[in-house]
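In: pasting a predicted model and its sequence here:
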Amino acid sequence: MPSKKESYESMMRELERIVNNMENEELPLEDAMKSYEDGVKLCDKLYKILNKAEGKIKLLGENGEEEFKKAGDSYEQ
């Protein structure tokens, strides 16, 4: 399981590895359940990272739009 400081990309690679392992190997039930649990935890972390990034993009977009409108107002005079 990746540590909390790993990058989004490394967590995605780990999730892909888990999925491939579950698809391509006949795992004992306990191993399959552990892999599934690890995959769900990774999905949750990845989802949180994406939501945080989306929020930043929206905030930057809104602020950029406001700044653009203010700059446009000064040119209209």
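Out: Sure, I can see it.
In: use CA for all of it now, contacts and neighbours both
Out: Noted.
In: report how many residues lie close to Glu37.
Out: Counted by other CA atoms under 10 Å, the residues lying close to Glu37 total 12.
In: helices or strands up against the strand or helix carrying it?
Out: Secondary structure from DSSP states H and E places Glu37 in helix 29-76. If contacts are counted by 3 or more CA pairs under 8 Å, 6 or more residues apart in numbering; DSSP states H and E, helix 29-76 sits against helix 8-24.
In: this is the comparison structure:
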Amino acid sequence: MAKQEPINFEQSFSQLEALVHKLESGELSLEDSLKSFEQGVSLVRSCQTALNEAEQRVRILMQEDDGLATRDFDVQS
């Protein structure tokens, strides 16, 4: 059996958006809504883990000789 490769942040987020649209449509049965919700929770956790790991990598890259130099991230840049 081939090992399934983990999906990346963008794929997880895209799948999460699609699930939200399906749930918001109100056309799913209760059982399908619950399954979609469970899948969504799993995707949110996956996305959060990816974001936490990315933040940690940025912090490591910003590390200076005298300790960690944290700076505000400017989204506009």
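Out: On my side now, so go ahead. Everything numeric in this text was worked out from a predicted model, so none of it was measured.
In: TM between them?
Out: Overlay of the two chains. TM-score (TM-score structural alignment, normalised by the length of structure 1): 0.73; 63 aligned residues with a CA RMSD of 1.7 Å.
In: just how off-centre is the helix holding Glu37 of structure 1 within its chain?
Out: 7 Å (CA atoms, centre = their mean, to the nearest Å).
In: middle-most residue in structure 2, spatially?
Out: Nearest residue to the geometric centre of structure 2 (CA atoms, centre = their mean): Cys47, 1.3 Å.
In: what residue of structure 1 matches up with it?
Out: Using TM-score structural alignment, the partner of Cys47 of structure 2 in structure 1 is Leu46.
In: what does Glu27 of structure 2 give?
Out: Match for Glu27 of structure 2 (TM-score structural alignment): Glu26.
In: now do the SS call for its match.
Out: coil (DSSP: H, G, I helix; E, B strand; the rest coil).
In: can you report how many residues lie near it?
Out: 10.
In: hang on, the earlier thing: which residues does the match of Cys47 of structure 2 contact?
Out: Leu46 of structure 1 makes contacts with Tyr8, Met11, Met12, as judged by CA atoms under 8 Å, 6 or more residues apart in numbering.
In: and of those, the nearest to Glu76 of structure 1?
Out: Set against Glu76 of structure 1, the nearest of the contacts of Leu46 of structure 1 by CA to CA is Tyr8 (44.0 Å).
In: any idea how far Met11 of structure 1 is from the closest residue in space to the closest one that isn't next to it in sequence?
Out: In this structure, Tyr8 of structure 1 finds its nearest non-sequential neighbour in Leu46, 6.6 Å apart by CA to CA, 6 or more residues apart in numbering. For Leu46 of structure 1, the distance to Met11 of structure 1 equals 7 Å [CA to CA, to the nearest Å].
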